[in-house]
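the following block contains a protein sequence and its predicted model.
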Amino acid sequence: MIQIIGSKKCRATKKAKRFFSERGIGFQDFDLKTHRLSPGELSNIAKSVPPEELIDSDGDFYRKAGYQWREYDPLEEILEHPELLKTPVVRAAGSAVCGDAPNVWSEFARREKG
């Protein structure tokens, strides 16, 4: 099962949902505004995506909170402030990709269709 982690306002998350919907592939929608990632879920994602790449360094929260000047543990900060997560995160069969990645989504779609 495909899982799409993001927010309803995120354009890239909407794009990922549309991508899988257009191909008739079901997915689980995980909205970060209503649910928090558990440490285990984040750890599983970090097995596929380096923790530094999970941080949205172009986001408003990152800049406003001064993260560009801080030393921090990306995983701890994402658990504390989910708005730092670069979205969407698309998970499938033990793999994950973060951000706008239609090439990888295509691979996930092929695997899902069998």
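Good, I have the coordinates. Only a predicted model underlies this, so the values are computations on that prediction, with no experimental measurement involved.

C-alpha from now on. contacts and neighbour counts both.
Fine.

so Leu75: helix, strand or coil?
Following DSSP: H, G, I helix; E, B strand; the rest coil, the label given to Leu75 is helix.

pasting the second one now:
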Amino acid sequence: MNIQIFGTKKCFDTKKAERYFKERGVKYQFVDMKAKEMSKGELNSVKQAVGGLENMLDPDCKDQDALALVKYIDEASKLEKVLENQQILKTPMVRNGKQATIGYQAEVWKAWN
């Protein structure tokens, strides 16, 4: 397994995801999205795995203005706007090769072993 966890150090679910993999002895790479944002390729990979950009947006994010903008602009501009405003994404985003999940999803991760 090649696990990547995208999230922030203050996110409770991100901490739970890290603990899940640590307790099972699974090596993972933590990417702090406050320090290093996702690349376009990483974002596209997760987007494909979870069924689209809409599933990645956090309706409870702090930046409601950016979220509203992304929801109402044309499809072609959405990805670029999300790349500029990654704080509107749900965390953690956990990637394992071509597979990915949004949020804490231990049941799905179990199947990855």
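The structure has been received and is ready for your questions. These figures come from a predicted structure and were not determined experimentally.

quantify their similarity with the TM-score.
Superposed pair, TM-score by TM-score structural alignment, normalised by the length of the second structure: 0.86. Supporting alignment: 107 aligned residues with a CA RMSD of 1.6 Å.

so where do the strands sit in the first structure?
Taking DSSP state E, the strands of the first structure run over residues 2-6, 27-31, 89-92, 95-98.

the second structure: matching residues for the last one?
Counting by TM-score structural alignment, strand 95-98 of the first structure pairs with residues 99-102 of the second structure.

in stretch 15-35 of the first structure, what counts as buried?
By neighbour count with 16 or more other CA atoms under 10 Å, stretch 15-35 of the first structure contains the buried residues Ala16, Lys17, Phe19, Phe20, Ile25, Phe27, Asp29, Phe30, Asp31, Leu32.

for the residue minimising distance to the centre of the first structure, give me its contacts.
For the first structure, the residue sitting closest to the mean C-alpha position, by CA atoms, centre = their mean, is Val89 at 1.9 Å. Residues near Val89 of the first structure by CA atoms under 8 Å, 6 or more residues apart in numbering: Ile4, Ile5, Gly6, Ala96, Val97, Cys98, Gly99.

quick check: the closest residue to the first one other than its chain neighbours vs Phe108 of the first structure, distance?
The shortest distance from Ile4 of the first structure to any non-neighbouring residue, by CA to CA, 6 or more residues apart in numbering, is to Val90 (4.6 Å). Relative to Phe108 of the first structure, Val90 of the first structure is positioned 9 Å away (CA to CA, to the nearest Å).

Asp56 of the first structure too?
Look at Asp56 of the first structure and Phe108 of the first structure: by CA to CA, they are 23 Å apart.

give me the more crowded residue out of the two.
Phe108 (22 against 19; other CA atoms under 10 Å).

the more buried one contacts Ala92, correct?
Yes - the criterion here is CA atoms under 8 Å, and Phe108 of the first structure meets it with Ala92 at 6.3 Å.

still on that earlier bit, using CSV, lay out the strands of the first structure together with distance to Glu80 of the first structure.
Listed next are these as CSV, based on distance: least, CA to CA, whole Å:
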stretch, distance to Glu80 of the first structure
strand 2-6, 16
strand 27-31, 16
strand 89-92, 17
strand 95-98, 19
